[in-house]
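*Asks:* no FASTA, just this:
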């Protein structure tokens, strides 16, 4: 199991990024969370098997159709053993 934290910049709020991310994570069988940040970025954490987690990291580079992703920061972290994927505040 691996964990990645991503910070996504661009037009990523108000374009259904979080809900689309939640649905993509469920399909990939990845757990974690996603939230909007006050500075306009989206932050997400993905935990699971390496291939599905990396698939979700790749997904954040484009996001849903209305998103315009300018930059993605990826940080490796120790897994916490999360059980679900949630949209948080």
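*Replies:* It's in. These numbers come from a predicted model, not from an experiment.
*Asks:* use CA for all of it now, contacts and neighbours both
*Replies:* Noted.
*Asks:* Any buried residues in stretch 76-85, and which?
*Replies:* Within stretch 76-85, the residues that count as buried by 16 or more other Cα atoms under 10 Å are residue 85.
*Asks:* For that stretch, measure first residue to last.
*Replies:* 18 Å (Cα to Cα, to the nearest Å).
*Asks:* Okay, one more to line up with it:
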């Protein structure tokens, strides 16, 4: 089990990024959360198997169809043991 925090920049708010992220996470068996930040970026936390988290990290680099991702910052963190995946 691993924990990754990502901050995604670009045209990522108002394009269903959070909802699509939640659906992709549930499909991959990843837990955590996603939220919009005041600076126009989206922050997300992914926890799960290395393979499942890597799927979500790859997805975050492109986002949903209407998004234009220009940057993704990834950092490690301690596993928190989330149940499910939520939009905050």
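*Replies:* In hand now; what should we look at? Please read these numbers as outputs of a predicted model, since none were measured by experiment.
*Asks:* which one is residue 57 of structure 1 nearest to, not counting chain neighbours?
*Replies:* residue 6 (7.3 Å; Cα to Cα, 6 or more residues apart in numbering).
*Asks:* Give me the distance between the one you found and residue 70 of structure 1.
*Replies:* Plainly put, residue 6 of structure 1 is 13 Å away from residue 70 of structure 1 if you go by Cα to Cα.
*Asks:* neighbour-wise, which of these two wins?
*Replies:* Using other Cα atoms under 10 Å, the more surrounded residue of residue 6 of structure 1 and residue 70 is residue 6, with 21 against 12.
*Asks:* In which helix or strand does that one reside?
*Replies:* Following DSSP states H and E, one finds residue 6 of structure 1 within strand 2-11.
*Asks:* Could you do residue 59 of structure 1 as well?
*Replies:* helix 50-60.
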